Structure formats: C-alpha cells, structure tokens
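Q: predicted structure and sequence below. I'll ask about it afterward.
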Amino acid sequence: MKNIILYMSLMLVFTQVQAQKDFQGMAVYESKTQAPKFEGMLGNRDITPEMQKNMEERMKKMLEKTFILNFDKSTSIYKEEEKLETPGQQGGFRIMAGLMGGGGTFYKDVKNKSYTIDKEFMGKEFLVVDSLPKLNWKLEQETKLIGGYTCYKATAVKEASKSDFRNFRPKNNDDKKPEEKKDDTKKTSGETKTNFEDNFEMPKEITVTAWYSPEIPINQGPENYWGLPGLILEINDGKTTILCSKIVLNAKEKVTIKPPTNGKVISQKDYDETVIKKMKEFREMNGGRAGGPPPMMGK
C-alpha cells in the first residue's frame, strides 16, 4: 500500500513538473500611439491644410498596431501581426513604422535577463543583443479587470530609448523666457524653415504605468517590459498604450520560441547611435528640411 502511495505521489510530482515545462501561452496586444501634430513643423508653404490632415490621418493609422506575444515560463517572442502593406506606406513611411515600435522579432529571455531584436534600417539588417533593462517597479494596491483577469497597478521610471521616436514629446514652452519665445515665433513664420527639434525633444526619462495579473504567474510582457509577478496586460507611457485583447493558454499547437539570428550583431547603445547619425546625415543631405523623424522619402 505504501509503495502505491509513493508511486502515485511521484507521478503527481512528475506530471506537475512536465506541465510547467510544457506551459505556453499567447497574448494579443493592441498598440496605439498619439500621433504628432504637423502644424508648425512643416516649413513648406506648398503643403495645404488638406494635405496636412491627410498626413496626420495616415500617421494615426500607421501608429495603430497589433502584436502577438508567444511565451513560456522564461522566454517570449513579441512580433507585429503581419498584414498587407497599404498604398502610401512604402519608403519613408515604412522606415518610420520601424522607428515607431514596429517591425522585427523581439525575443526576451527573463531567466538570463537578455533580449535580441532583428531590425532593418535604411536597407541594412541589425541584430540588437543586450541585457534586459531592470526597472524599479513600485507595486500599488489599485486594481482593475482586463479581459476577465484581475490586474494590479505598478509604476516605474525608465530611460527613454533614443532610437524609438515614439518617445519624442512636444517642448514645454511655458518655462521659456519672453525673448526665447520670440525667437521660436521667428522660426515658425516667414520663409524660415522649421526643424523638428524646434518643436519636439527626446526626454531622458519617461514614467510608465503597468497593469499585471498574478493569475498568469509569468515574468513577461510586451516589448522589453518584464519584472512583475504576473503577465503585463497593459502598459502606458503617456504617449503609447499597449493593451492585451486576447489570451490563449496551453493551446494544442506549440510555437517554437527562439531568438532571431539574421543581421549584424550590435548593442542597443551602438544601434541608437547609428540611427541618430544616419538621420542627421539625411537631414543635412536634404538641406535640413523639416518633416520630423524619420524622413518621408521613397526608396
């Protein structure tokens, strides 16, 4: 009798270990970023209000994306859902999409605290390999339901990625001196062209608010977010909101979760510097014309 009980206990432990090993899930996220206003940014007088409105509508639609997160206990792949490219989204708009949080495969390994992303920028393939940023999360008691899951609030301050143009914020002119405001007025009037930097700036840090569910006890989330006692179902950084719309746990068909391998291996810092350098070179080649990052050019 004792042998039977021992056998059953061992089988139960084995089954639980195997279930943890085979655990896998999929989460669908809808990402929306507040589109920048082109008013005052475009120095070209040939651009009519109708053209400006059309550009803003295209930008808004381009900044609405759907992502799929496939995950197990320690690794995940976050990738934009493939869809047909719409007319007018070639060239510069496609480049902009990549710099606005789209494109590429984002692989995270929370056990080894590392990530790998394949990026294409101006015709070149890069493989960004680096350590996951460790955020000092502040756990709060506030809760809300997302898709039937009870989620808890957490906040953190993170360094803004210099190659992610979603992080650009309108400059706060309230603290400027009268003479500085007068100079800005001159820049946006007459024949003087307006540079993107005159209206926007990249902050050093941004505050993010996360909502995570301990009911799905994995240390994962969209993009490079991680480090909470539950799957992150929503992230907001003031400009971009990423919200989970669907969760499937332990589907019959398993997904292979492994890092991408194509591209020149580069650190995040070096990739950021490469993007900034190339964007600066392009602006100089085009006479410093306005239009914001990245340029809306054709290939």
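A: Yep, it's here. Residues are numbered from 1 along each chain as shown.
Q: from here on, just use CA atoms for contacts and neighbour counts.
A: Noted.
Q: residue boundaries of the strands in the stretch 151-299 of the chain?
A: 169-170, 200-201, 205-213, 231-236, 240-249, 264-266 (DSSP state E, counting those that start in this stretch).
Q: tell me which of these lies nearest to residue 4.
A: strand 240-249 (32.8 Å; Cα to Cα).
Q: got the angle for that closest one vs strand 205-213?
A: Counting by axes from the mean of the first three to the mean of the last three Cα atoms, to 10 degrees, strand 240-249 lies at 20 degrees to strand 205-213.
Q: now do strand 240-249 against strand 231-236, angle only.
A: Using the same axes, to 10 degrees: strand 240-249 against strand 231-236 is 160 degrees.
Q: check it against this one:
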Amino acid sequence: MKKLFLLLIFISSLSFSQEFQGKAFYMSKINVDKSWMDNPRYASRKGYMEEMLKKNTEKNYVLEFTSTESSYSEKEKIDVGESGGYNWMATYIGDNIGKLYKNVQEKIAINETEMMGKFFLVTDPLEASKWKMTGESKKIGQYTCFKATYQKEVQERVFSFGSQNQNQNNIKTKMVEVSAWFTPDIPVSTGPSWYQGLPGLILEVNDDNTTILCTKIVMNPSEKSKIKRPKRGKVISNDDFVVLQDQKRQEAREMWQKMRRSGGNRSFTRN
C-alpha cells in the first residue's frame, strides 16, 4: 500500500513543470461557545455580537503557490464598524494571519500581521509535523485526496467576562488530533494557514475547533503574479508573538468588561 501510494505521488509530480503556479480558495470557520449570548440582559446587543462573531470566525482566504513558495491571505478584509478601527474581537479570538509566506526550500515561514495598529513579521522555521497516513481517501471536487493525521498538545484558554473571576485565566492542556486531506495531483508541500509538510496540496483541515475547506482551485492562471516575501513590520519569533498576543487578549478582555460592566458571566473558548 505504501509503495503504491509513493508511486502515485511520483507519477503525479511528473505531469507538472517546475514553473507551474496555482491559486486555491479556502473557507475557514472557527467554532466558539455562544451560549453566553442567550442571557436576556444582552438581548439588545445579541444581533450585533452575532454579526461580529460571524465576521471574525468565518473567513475566506486565497493561497497562491508555486513548487517552492506560497502566500496565504484573507480574500476580503473585515469591516466590523468598530470605532477607531480597532477590532478587539479579532484580537481575542482571531488567528492573526495577515499575509503568510512559506518557502519550502529555505524552510521558513513569515507572517506579516497587524495587531493594535502595529505591523509584525512573525518569523519561524518550517518544521515538519509528524503526519501519519491513515489509508483513507475521498474526492474533494475533481481531486483524489488522502487523509493524514497527527497529535499535538495545546493550551485551552477559557477567558471569563463579567463580574466573577475577572482576574483569572484558567489554562488547561489537552491533546487534539489534526487531520488533513491532501491531493498528490498537485504535488506541492503546502496548504492553508500554517499547515504543510505533506506530498501534495492540502485541501481540507480539521484542527480542534477550526475547519478549513478548499472551495476552488485555478491552475496556471493566465495572469501570473510573483509571490513576494513580506517585509513590513518588526521581526519577531512566533513564541514571542504568542506572549504579546496573550497580553493583548487580556487587554481586550478588560475592554469587554468595561463595555459590559452590568454583569453576567460570559466566556469564549479559543486555542
């Protein structure tokens, strides 16, 4: 089975030139706990909050790729009508992907992202995930895809909003399984968001409360564009950016408390 699978990948790769280019369009959705909005006290703001949640948890992205490089960015920027242009909910539950550049030859990833009006170049080496092939296959559109999984440990942060436990962040660790469906029909080792390292383009990802699905692929578009390495912002490692992000999420939490000081206990769960 393994030899047949490797042969399939090899045959697929022969049909592509080294200079091919493509675009893949993805729909991403983050599931969050919305039970707190059922509190009658927030009925007047429920519609607005539901709209903000939807705009910050359901997004469309485009991945431009060649055999060695890729660039992943949001297709349409969010406009949530926040005064001053500050989208505190995006800081709180968003993935903070601005323009994510990956280079498999140099084994580097650079995420040009904005937070609190400042730009950062979050730079990290591309590390191979310990993918395991399951032997499962299915069709996504016209492409035959194979399933791969790996386990990872994550911190689950539950932030409470309201009058109770306002200064406490309960941090728990849990194991989650990441599953990806990739197609050797497009032999590039990349995919949406940070996912990569498989012998074919990743078309679907399920990662705990996040689902990403490819909706359209255009190979060798008539108008080719050069994939550019991001250059705007302060260079920072991903570990340092996570610390900074947690600080800003705490600030967003405090801002929420000021906005909704009237009571209740609400929470978002987000990895």
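A: Now that the structure is in, tell me what you want to look at. Just so it is clear, the structure is predicted and the values come from calculations on it, not from any experiment.
Q: just name the most buried of the strands of the stretch 151-299 of the first structure.
A: Among these, ranked by average contacts under mean count of other Cα atoms under 10 Å, first place goes to strand 231-236 (a mean of 24).
Q: that strand aligns to what range in the second structure?
A: Strand 231-236 of the first structure falls opposite residues 201-206 of the second structure when the two are matched by TM-score structural alignment.
Q: select the longest helix from the second structure.
A: helix 238-259 (DSSP state H).
Q: contacts for that one?
A: 88-89, 91-92, 122-124, 159, 161-162 (Cα atoms under 8 Å, 6 or more residues apart in numbering).
Q: buried ones only from those, please, as a ChimeraX command.
A: Burial among these is assessed by 16 or more other Cα atoms under 10 Å; the matching ChimeraX selection reads:
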select :88,89,91,92,122,123,124,159,161,162
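Q: out of the contacts of helix 238-259 of the second structure, who's nearest residue 105 of the second structure?
A: The nearest one, if we look at the contacts of helix 238-259 of the second structure relative to residue 105 of the second structure and count by Cα to Cα, is residue 124, at 13.9 Å.
Q: mind putting the strands of the stretch 151-299 of the first structure in JSON lines, distance to residue 22 of the first structure included?
A: Formatted as JSON lines, these follow (distance: least, Cα to Cα, whole Å):
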{"stretch": "strand 169-170", "distance to residue 22 of the first structure": "43"}
{"stretch": "strand 200-201", "distance to residue 22 of the first structure": "45"}
{"stretch": "strand 205-213", "distance to residue 22 of the first structure": "21"}
{"stretch": "strand 231-236", "distance to residue 22 of the first structure": "17"}
{"stretch": "strand 240-249", "distance to residue 22 of the first structure": "11"}
{"stretch": "strand 264-266", "distance to residue 22 of the first structure": "31"}
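Q: for residue 80 of the first structure, find the nearest of the ones you listed.
A: Nearest of the strands of the stretch 151-299 of the first structure (Cα to Cα): strand 240-249, 12.3 Å.
Q: check the mean deviation of the closest one from the second structure.
A: Taking mean Cα distance after the TM-score superposition for the first structure, the mean distance separating strand 240-249 of the first structure from the aligned residues in the second structure is 0.6 Å.
Q: which of the contacts of helix 238-259 of the second structure fall in helices?
A: Per DSSP H, the contacts of helix 238-259 of the second structure map to helices at 88-89, 91-92.
Q: how about the closest residue to residue 33 of the first structure other than its chain neighbours, what does it touch?
A: Once flanking residues are discounted, residue 33 of the first structure sits nearest to residue 240: 4.2 Å by Cα to Cα, 6 or more residues apart in numbering. For residue 240 of the first structure, the contact set (Cα under 8 Å, 6+ apart) comprises 31-34, 166.
Q: hmm, which of those residues are common to the second structure?
A: Counting by both residues aligned by TM-score structural alignment, their matches' Cα atoms under 8 Å, the second structure reproduces these contacts from the contacts of residue 240 of the first structure: 31-34.
Q: residue in the first structure paired with residue 121 of the second structure?
A: Match for residue 121 of the second structure (TM-score structural alignment): residue 127.
Q: residue 64 of the second structure against residue 20, yeah?
A: No - proximity of residue 64 of the second structure to residue 20 does not meet the contact threshold set by Cα atoms under 8 Å, at 11.1 Å.
Q: these two: which has the busier surroundings?
A: Neighbour count, other Cα atoms under 10 Å: between residue 64 of the second structure and residue 20, residue 64 has more, with 25 against 13.
Q: just give the nearest non-adjacent residue to the alignment partner in the first structure of the more buried one, would you?
A: Using TM-score structural alignment to pair residues, one finds that residue 64 of the second structure aligns to residue 70 in the first structure. Spatial nearest neighbour of residue 70 of the first structure, chain neighbours left out: residue 26 (4.5 Å); criterion: Cα to Cα, 6+ apart.
Q: check whether that neighbour sits in a helix, strand or coil.
A: strand (DSSP: H, G, I helix; E, B strand; the rest coil).
Q: from residue 169 of the second structure, how far out is residue 243 of the second structure?
A: Computed as Cα to Cα, to the nearest Å, the residue 243 of the second structure to residue 169 of the second structure distance reads 14 Å.
Q: residues in contact with residue 95 of the first structure?
A: With Cα under 8 Å, 6+ apart, residue 95 of the first structure has these contacts: 121-122, 294.
Q: so which of these is the most crowded?
A: In the contacts of residue 95 of the first structure, the most neighbours by other Cα under 10 Å go to residue 294, 21 neighbours.
Q: what residues are up against that residue?
A: With Cα under 8 Å, 6+ apart, residue 294 of the first structure has these contacts: 92, 95-96, 99, 279.
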